[in-house]
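S.K.: Structure here, sequence nowhere to be found:
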């Protein structure tokens, strides 16, 4: 016992030493400063408010669990209450409890003395930590934090929930507060607390904000660089999820979905034979090419596609049925070796998605007020003429019948896509990933008078410019997007719809398809059992 106490006291003096020797976990350099600052505020009752923004999968949750284990051990002789709030009970709060239990079980100092006091509460001596849900419907009023109040994934906890139910938990003793999370929009709780913490830093010089990017993590963890490069190759460096989750950059919560630089990325030109941008309209399928059709369906009387994705039969001057034929191209072995993006007329400074397909529009068709019986025949003939390997069809509402007809006429080729608020949000994020990674490649049509394909392409770009988005705060990270009703071209005054944009966005459904050509049948001849009997009878 005499030899143990000096070691015990030494471990409790420093959370980094405690983690290394008691929990057998070495904290990274970017984790250590966070732990030391929070512990200093708790121990000295400073009541500071910290904001910690780490990229995804960079050790934020492990740091939390180690910090919680240290404080529970340090204050085991005192009635200190700690509270941790997660956006949801399942899975986030439950995962936080599991991580805490795992750390406590392998900690050589406390593995035998901590206990689970209730379903969401743990005790070590006199110290206690409680895990709560910050979901809007949760009932958490009445809990008190005297040592530390944590809000995990604070960008997903609503400001109303925090101000009404969570903030009062630390009011009586002015406990230290830690807001953990990943960057999102400027309207989140995390963003608000970040601005407040920076203002406090400027006033007294005490560091309260710890913001890391993927580059900071990769400097210590080489495998992390490979992971980030793969994600950037898939989605593009400017994709909102890359900017927020890996580079800790806030994004606007609403605005134009396709700013000029994003549209320019789509207009570089699809690569044809000889690696030159396509400048003529392709009138027939090329041997060896893979084609797919993307169909946005309007009602027979013209439908209205709401911003949530629902379709209603109304306003006969609204959208048309829009069909986009794309060529699905994969990088050659030479492209993969050189890192050049397929479909680009120049090398990209971003990591090239060397195994992902690009989508080059070949032709577009549009029908206004055509009944679905006629459409079925027209689209079937187009699919057969171009030998389309896949036909993605908007199967929402009135599109369900047309989808069923096409599925019977083109067995094995039709993929239905049903729009609702969740699926349309997912489609929007996925389409942005394709665009931002340079994998939507618009051809360069000659500016000929009366060119139908050039006109359709110009309408597509007009719709892109008119398309808006709004990011909804919350764990789902949903996005509302589309061309607002009543939009008009600022030059011509003509109505602007979103049929071409929705048709193009359906290419995201092609990402999950297996494009490998079926192997030829192989017949292995079996030996003739009667041959062995020859001459034996």
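M.R.: Structure's in. What do you need? All values derive from a computational prediction rather than experimental measurement. Numbering: from 1, shown residues only.
S.K.: okay, CA-based contacts and neighbour counts for the rest of this
M.R.: Noted.
S.K.: got the residue ranges for the strands in the stretch 1-150 of the chain?
M.R.: Taking DSSP state E, counting those that start in this stretch, the strands of the stretch 1-150 of the chain run over residues 49-53, 81-86, 115-118, 121-124, 127-133, 148-151.
S.K.: which one of those lies closest to residue 23?
M.R.: Comparison of these against residue 23 by C-alpha to C-alpha identifies strand 121-124 as nearest, at 15.7 Å.
S.K.: Helix or strand: which one has residue 500?
M.R.: helix 499-505 (DSSP states H and E).
S.K.: what does residue 210 give?
M.R.: Here residue 210 is assigned to strand 209-211, by DSSP H and E.
S.K.: And the contacts of stretch 88-99?
M.R.: 61, 62, 65, 85, 86, 87, 120, 131, 132, 133, 134, 135 (C-alpha atoms under 8 Å, 6 or more residues apart in numbering).
S.K.: farthest-separated two in those?
M.R.: Those two in these that are separated most widely, counting by C-alpha to C-alpha, are 62 and 135, at 22.6 Å.
S.K.: Contacts for the strand holding residue 210, please.
M.R.: For strand 209-211, the surrounding residues in contact (C-alpha under 8 Å, 6+ apart) are 34, 50, 51, 52, 53, 54, 194, 197, 198, 248.
S.K.: any idea how far the next helix or strand after that strand is from the chain center?
M.R.: Downstream of strand 209-211, the next assigned helix or strand under DSSP H and E is helix 214-218. Helix 214-218 sits 19 Å away from the centroid of its parent chain (C-alpha atoms, centre = their mean, to the nearest Å).
S.K.: what helices or strands is helix 214-218 leaning on?
M.R.: helix 222-235 (3 or more C-alpha pairs under 8 Å, 6 or more residues apart in numbering; DSSP states H and E).
S.K.: Quick check: buried residues in the helix it packs on?
M.R.: For helix 222-235, burial by neighbour count (16 or more other C-alpha atoms under 10 Å) applies to 224, 225, 228, 229, 230, 231, 232, 233, 234, 235.
S.K.: I'd like to know how far the fourth one sits from residue 246.
M.R.: In this structure, residue 229 lies at 10 Å from residue 246, with C-alpha to C-alpha, to the nearest Å as the measure.
S.K.: The third one now?
M.R.: Applying C-alpha to C-alpha, the value for residue 228 to residue 246 is 7 Å.
S.K.: swap in the first one?
M.R.: With the distance defined as C-alpha to C-alpha, residue 224 ends up 11 Å from residue 246.
S.K.: all helices for the stretch 1-150 of the chain, in order.
M.R.: 4-12, 15-21, 29-43, 60-74, 94-106 (DSSP state H, counting those that start in this stretch).
S.K.: Check the stretch 401-537 of the chain too.
M.R.: Using DSSP H, counting those that start in this stretch, helices in the stretch 401-537 of the chain cover 421-436, 452-466, 499-505.
S.K.: Point out the most buried one among these.
M.R.: Mean neighbour count, computed with mean count of other C-alpha atoms under 10 Å, is highest for helix 499-505 among these, reaching a mean of 25.
S.K.: before we go on, here's another structure to hold up against the first:
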């Protein structure tokens, strides 16, 4: 009998709400073949299901979809080590939304069923940095749901209790909220799911067969070696690190080197080189026949650019240096192209927005004047931007004060905003900047329409520094930020030079869970004698991009507010 299967997904571009990192969500489509599945009774001998040549049929039975070839290749290699007690160390990197967790869930399901059917001890532990959503998602993927189109423990006729295998009931169960079993709950036939964030109190478990680390680019190496790896020691369990590339300091990069070392040792011992490192990038997924993935990947590249850190790491699986320049030379050149000019007064018919990066004030009551870039402390920086109809923002006038009292700033900034007739803006609302930010919001956003935002760098969620950095990447790649050419006005020229220097020396630091930080290093080469490195102007520039994103250039209304009213 011939069965035709297919795996269909719709891919949707999205943004991580915490970090601002671009992400892609795969939405599975219900297909007729997945509803039908393969009836388990087509097997004359149920034990045949576990023959290596029947691996694809086993997947179809347990997962109710058809695997891509790369999924079968990875599963086959890992199962070979597990079932033969070889204790191999695998690193599997798969581009985002290409079925990594589906392979993991199949392995768990297959091995639990194997242990139950043959009466041999089987157990595994899967770790992830965060319990929700990572561990919860892995448990949901293994369990599935009791519906026609769902695989997993609850969706497969074999393990959902709907049928008997060789006269014996085969039903899964769950214990303690994080362990799954086939047959009666016991330690010799279980799969446990645990968080491994650095502060987690890891429960003692035994990985008799397989030890897994999910999103292992974010796992703390010391925590893993101390608390997780020993769980696989008793029976020389196979280890698999799942994830994508990130930095060369990340755990998965170190694991890749360790897996290659094991390949070297095994080649000398066995006379052939087993494959322990799998890197399935976007192009490999596309080559497998997933045409929808090609469309989604091409859209991501068009939107973000091939050099974007997310494209390079999450989709092309290339590890990057933990610290590097924020903007490439090409990115800086793009930002400074366009031939726009600075302005010192408003032009009728233009829409202006503003951004303010807040610095502390001196203890003295007098204002402190200092040459641009010479002052030791960050300055209060204010930028006025011209918001064009296509959403492009042009910073056309720069202001900066060092040590000015905030009481005077509260009177001065509203006058500047009114002079330009600005329709909205963003003010740094972190720490000492909070009173000023909410003062401006009270004056210019009386109806709370979202035209003025108090931006808190240290807050989680929508107001994170990482999100601001990703927004700047998007604006730069899509030519939505254009700095004018050098102005003739001497005061503006000095500020323009300082902004250019800060843009060129801005450093990006890749941190865990796709977060990024950015700053101008204190040891950056000075721009002129006595120059002190700062990032105040570039921070205000990033806040200006945030203001441009918040406001519809055609209506002058807040975009987030409009979406909320329309229910989108």
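M.R.: On my side now, so go ahead. Keep in mind that what you see is a predicted model, and the values were worked out from it rather than measured.
S.K.: so how far does the helix holding residue 500 of structure 1 sit from its counterpart in structure 2?
M.R.: Aligned to structure 2 and superposed, helix 499-505 of structure 1 gives a mean residue distance of 0.7 Å (mean C-alpha distance after the TM-score superposition for structure 1).
S.K.: helices or strands up against that helix?
M.R.: strand 290-296, strand 321-329, helix 421-436, helix 452-466.
S.K.: hang on, the earlier thing: take the helices of the stretch 401-537 of structure 1 and write them to JSON lines, including distance to residue 321 of structure 1.
M.R.: Output for those, formatted as JSON lines (distance: least, C-alpha to C-alpha, whole Å):
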{"stretch": "helix 421-436", "distance to residue 321 of structure 1": "18"}
{"stretch": "helix 452-466", "distance to residue 321 of structure 1": "13"}
{"stretch": "helix 499-505", "distance to residue 321 of structure 1": "7"}
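S.K.: Go through those and name the closest to residue 391 of structure 1.
M.R.: helix 499-505 (11.2 Å).
S.K.: Relative to structure 2, which residues correspond to that closest one?
M.R.: Alignment of helix 499-505 of structure 1 against structure 2: residues 536-542, by TM-score structural alignment.
S.K.: Residue 104 of structure 2 maps to what in structure 1?
M.R.: In structure 1, the residue matched to residue 104 of structure 2 (TM-score structural alignment) is residue 64.
S.K.: quick one on the thing from earlier: which of the contacts of stretch 88-99 of structure 1 are buried? Put it as a ChimeraX command.
M.R.: Of the contacts of stretch 88-99 of structure 1, the buried ones go into a single ChimeraX selection, burial set by 16+ other C-alpha under 10 Å:
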select :61,62,65,85,86,87,131,132,133,134,135
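S.K.: Leaving out sequence neighbours, find the closest residue to the corresponding residue of structure 1 for residue 63 of structure 2.
M.R.: Matched to structure 1 by TM-score structural alignment, residue 63 of structure 2 sits across from residue 23. Spatially, and ignoring its direct neighbours in sequence, residue 23 of structure 1 is nearest to residue 107 (4.3 Å; C-alpha to C-alpha, 6 or more residues apart in numbering).
S.K.: Tell me, how many residues neighbour that neighbour?
M.R.: 22 (other C-alpha atoms under 10 Å).
S.K.: what do you get for residue 121 of structure 2?
M.R.: Counted with other C-alpha under 10 Å, residue 121 of structure 2 comes out at 17.
S.K.: which ones are touching it?
M.R.: 115, 188, 189, 208.
S.K.: And the third one? What does it align with in structure 1?
M.R.: Which is residue 189 of structure 2. In structure 1, residue 189 of structure 2 lands on residue 127 (TM-score structural alignment).
S.K.: got it, and the first one?
M.R.: Mapped onto structure 1 by TM-score structural alignment, residue 115 of structure 2 lines up with residue 75.
S.K.: With the last one instead?
M.R.: Counting by TM-score structural alignment, residue 208 of structure 2 lines up with residue 146 in structure 1.
S.K.: cool, residue 81 of structure 2 as well?
M.R.: Using TM-score structural alignment as the criterion, residue 81 of structure 2 maps onto residue 41 of structure 1.
S.K.: okay, now that match: neighbour count?
M.R.: Count around residue 41 of structure 1 with other C-alpha under 10 Å applied: 19.
S.K.: One more: residue 411 of structure 2?
M.R.: Quick note: residue 411 of structure 2 (other C-alpha under 10 Å) scores 10 neighbours.
S.K.: For residue 154 of structure 1, which of the helices of the stretch 1-150 of structure 1 is the nearest?
M.R.: Of all the helices of the stretch 1-150 of structure 1, helix 60-74 comes closest under C-alpha to C-alpha, at 12.8 Å.
S.K.: Same question for that closest one: list its buried residues.
M.R.: Buried, per 16+ other C-alpha under 10 Å, within helix 60-74 of structure 1: 60-74.
S.K.: Can you tell me what residue 390 of structure 1 aligns to in structure 2?
M.R.: Counting by TM-score structural alignment, residue 390 of structure 1 lines up with residue 424 in structure 2.
S.K.: can you count the residues close to its match?
M.R.: 26.
S.K.: That one: what's it in contact with?
M.R.: 352, 353, 354, 444, 445, 451, 452, 547, 551.
S.K.: And it, how close does it get to residue 414 of structure 2?
M.R.: Residue 424 of structure 2 is 12 Å from residue 414 of structure 2, by C-alpha to C-alpha.
S.K.: farthest-separated two in the contacts of residue 424 of structure 2?
M.R.: Longest distance between any two of the contacts of residue 424 of structure 2 is 15.2 Å, between 352 and 445; criterion C-alpha to C-alpha.
S.K.: Those two: which is more packed in?
M.R.: Shown here are residue 352 of structure 2 and residue 445; by other C-alpha under 10 Å, residue 352 has more neighbours (26 against 18).
S.K.: close enough to count as contact, that one and residue 418?
M.R.: No - between residue 352 of structure 2 and residue 418 there is no contact under C-alpha atoms under 8 Å: 10.4 Å.
S.K.: thinking again about what came up before, what residues are up against the residue nearest to residue 23 of structure 1?
M.R.: 22, 23, 24.
S.K.: Buried members of those into ChimeraX, please.
M.R.: Per 16+ other C-alpha under 10 Å, the buried members of these correspond to this ChimeraX selection:
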select :22,23
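S.K.: Same check for the contacts of residue 107 of structure 1, but in structure 2.
M.R.: By both residues aligned by TM-score structural alignment, their matches' C-alpha atoms under 8 Å, these still in contact after alignment to structure 2 are 22, 23, 24.
S.K.: Make TSV from the residues you listed and add distance to residue 3 of structure 1 to it.
M.R.: Converted to TSV, those look like this (distance: C-alpha to C-alpha, whole Å):
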residue	distance to residue 3 of structure 1
22	16
23	20
24	20
